[in-house]
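[1] give me coordinates for this.
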Amino acid sequence: MKLKVADFHCDALSKLQANPGMDFRNDPRLDVTSERLAEGNVELQVFAIYLSAVRGRAKFEDVLGQIECFRQKVVGTGGLQWLRWKEETVEGGLTAPAFGMLSLEGVDGLEGNLFYAQLCFELGVRCLGVTWNYANWAADGVLERRNGGFTEQGRKLIEWCNGSGMLLDVSHLAPAGFWELMERSVRPFIASHSNSAAICAHPRNLSDDQIKALIARDGRIGLTFVPWFVREGGEAGREDMRRHIEHVCGLGGSGQLMFGSDFDGIEAWVGGLEHPGKYVEFADLLLKYYPEDEVRGWLYRNAWGFLREQLPSSAGMNPLLPFTES
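    Okay, here's the model as predicted:
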């Protein structure tokens, strides 16, 4: 059975920007291509703006470069529909081969300037991952030993995101930052590509308390296909994903579970989940064990429903959002 899929994280943009000759439609050097999205029935793919090569010295121009890469290669020649507004989530409202949405993985490239965050919003970015693994101007990442929370400017960023409709993503955020965001954010947020630490004790995975807190706020957790986040030792197959699914569901999170593959951000893959085209076989595996309605939720409806509720509306949107620096 070919079920719809929403995938909340991939790093194809970094590869496309670094290799101008790559064709998003079918380049074999990419995990995520428009052909493979169609093969796997992926109707929503979130593309991260990830600036690994310039970590620690990222500039806003680097962010702009990947936004333009998305516009030209993914939406342009790739033919995806750019998802930006709540109104675009109405079923049957648009007929594109797939939707693409932009996220920012680590706000380093905003240079501590909230006006740059606003410009990202105006240019179509709809989700901010606060950190990558280490500290930046806004907060500490999960591998920062001091485990700090948000800076003063980072707290202003939370307020701005809550007011504008920009989604917040806690994958890579230090635990102290996670709990501070839980206190300060008036809107639910997501972990776009993280697994259960109880099943695989990697620092990038979430504790049971974090998962339960996300569930209580009706946020989302996107289980990821990074092998060393799936199984200790790093070698994993599709069946190993079921342990994480069952654990999150056992905590009450069947309605908050989704997927964030991290395709193109990894150099080793879960066996049987090497690219988006493999989602069809993965769906078939899940249907052997779980009710169809639940599987449909995990693969697509939970993610899509969250966006339908939380994306900003285009109605009455000004060319530039009201903004004041305080």
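
[2] alpha carbons only for contacts and neighbour counts from here, please
    Noted.

[3] which stretches of the stretch 1-150 of the chain form helices?
    Per DSSP state H, counting those that start in this stretch, the stretch 1-150 of the chain carries helices over the ranges 12-18, 34-39, 60-69, 114-122.

[4] what's the answer for the stretch 201-326 of the chain, then?
    Under the criterion DSSP H, counting those that start in this stretch, the stretch 201-326 of the chain contains helices at 208-216, 227-230, 238-250, 279-287, 292-296, 302-310.

[5] run this one through as well so I can compare:
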Amino acid sequence: MFIFDGHCDTITSSMNKNENLKENNCQLDLKRLSQFSSPVQFFAICLHPKKASNPLNDILNAINYFYKEIDKNKELISCAISYKDIETNMKQNKTSGILTLEGAEVLEEGLEILDTLYKMGIRSIGLTWNYKNALGYGAMEKEKKGLTDYGKAVIKEMNNLGILVDVSHLSYTGFWDVEKIVSKPFIASHSNVKNICNHPRNLSDSQIKAIANSGGVVGINSYPLFLNESGKATIEDFLLHIDYVVNLVGIDYVGLGCDFDGIDFYTEGLEDVSAIKKLNSYLEKEYGETGAKKILGLNFLRVAKEILNK
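    Predicted coordinates for the structure are as follows:
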């Protein structure tokens, strides 16, 4: 069973707990990922903007931690900076670990840092976390503003370099700023359906359609507060969001963005990465084997093939 998950915060979580990536007390580790067939995992570096006094230093520490963990576990994982790397890892039945950035405060120091991050392996960036920075406004800001001129310049340069644009956490206005600028597929790596759960972090139908029109993917998030308004959720709630996106725009534009280790309480039935196996039987019954494979990983893989082609 192949999976491609669009977002986890395991790097930050395991670093904070002074643990490793191979086997830990987090929601995701390399041992559990190895239950799947050559999985691809986006590993986010997420810095809380109000706690990061030196964003560049913190990012470098996280990148260093990630590569050290890969060196210690070469039999299980390799870093992927291109689609060719993913193909190579698949032949060796290894996890492909892809570095992403959630919140781009570090770019406030200058656009040239983007090229440095690219060279260090960052292949997807969300410009904001929940709040505003020099690039734009986050989804939880009261002011309904979008990208700054600098943020728009960053998006254009991301397109040029081959860095995937991620609109999760971005404000509604910022989303449409991105949609006007991008020339390639873009994603919401870990966002859900606003028509099911009316939360600022979730996406309207028009936003979901715009992502699909770009050729991108919506990664469904397992955080209960984004699944329903009661705050308690089950795996069935998670599947409702998948079904909604499929019915709205088709089966090619939805995937997994479970947000493991970025959430403080869990959806019943999706407590950790191993639980993804439970999704397969439902998805195969509902959409057939081919459809299930698309949702579990092939849709995100298609986007990676288009963007990470250098």
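
[6] got a TM-score for the two of them?
    After superposition, the two chains reach a TM-score of 0.94 (TM-score structural alignment, normalised by the length of structure 2), with 309 aligned residues with a Cα RMSD of 1.7 Å.

[7] hmm, back to that, the helices of the stretch 201-326 of structure 1: which one's closest to residue 157 of structure 1?
    Residue 157 of structure 1 lies closest, by Cα to Cα, to one member of the helices of the stretch 201-326 of structure 1: helix 302-310, at 17.3 Å.

[8] what span of structure 2 is that closest one aligned with?
    Mapped onto structure 2 using TM-score structural alignment, helix 302-310 of structure 1 spans residues 299-307.

[9] buried ones in the matching stretch?
    Of the residues in stretch 299-307 of structure 2, those with enough neighbours to count as buried (16 or more other Cα atoms under 10 Å) are 299, 300, 301, 302, 303, 304, 306, 307.

[10] circling back: nearest to residue 295 of structure 1, out of the helices of the stretch 1-150 of structure 1?
    If you check each of the helices of the stretch 1-150 of structure 1 against residue 295 of structure 1 by Cα to Cα, helix 34-39 wins as the nearest, at 18.3 Å.

[11] what's residue 293 of structure 1 aligned with over in structure 2?
    Aligned by TM-score structural alignment, residue 293 of structure 1 pairs with residue 290 of structure 2.

[12] follow-up on the earlier one: centre of the chain to the match of helix 302-310 of structure 1, how far?
    Its chain's C-alpha centre and that of stretch 299-307 of structure 2 lie 13 Å apart, by Cα atoms, centre = their mean, to the nearest Å.

[13] residues contacting it, please?
    Contacts to stretch 299-307 of structure 2, defined as Cα atoms under 8 Å, 6 or more residues apart in numbering, come from residues 4-6, 83, 162-164, 184-185, 215-217, 252-255.

[14] give me the mean deviation of that stretch from structure 1.
    Comparing stretch 299-307 of structure 2 with its match in structure 1 after superposition yields a mean distance of 0.9 Å (mean Cα distance after the TM-score superposition for structure 1).

[15] near the aligned partner of residue 270 of structure 1 in structure 2, how many other residues are there?
    The criterion is TM-score structural alignment: under it, residue 270 of structure 1 has residue 267 as its aligned partner in structure 2. Per other Cα atoms under 10 Å, the neighbour tally for residue 267 of structure 2 reads 22.

[16] roughly how far apart are residue 267 of structure 2 and residue 236 of structure 2?
    According to Cα to Cα, to the nearest Å, residue 267 of structure 2 stands 9 Å off from residue 236 of structure 2.

[17] same check, this time on residue 53 of structure 2
    If you measure residue 53 of structure 2 against residue 236 of structure 2 using Cα to Cα, the figure is 40 Å.

[18] please apply the same query to residue 60 of structure 2.
    Using Cα to Cα, residue 60 of structure 2 is found at 39 Å from residue 236 of structure 2.
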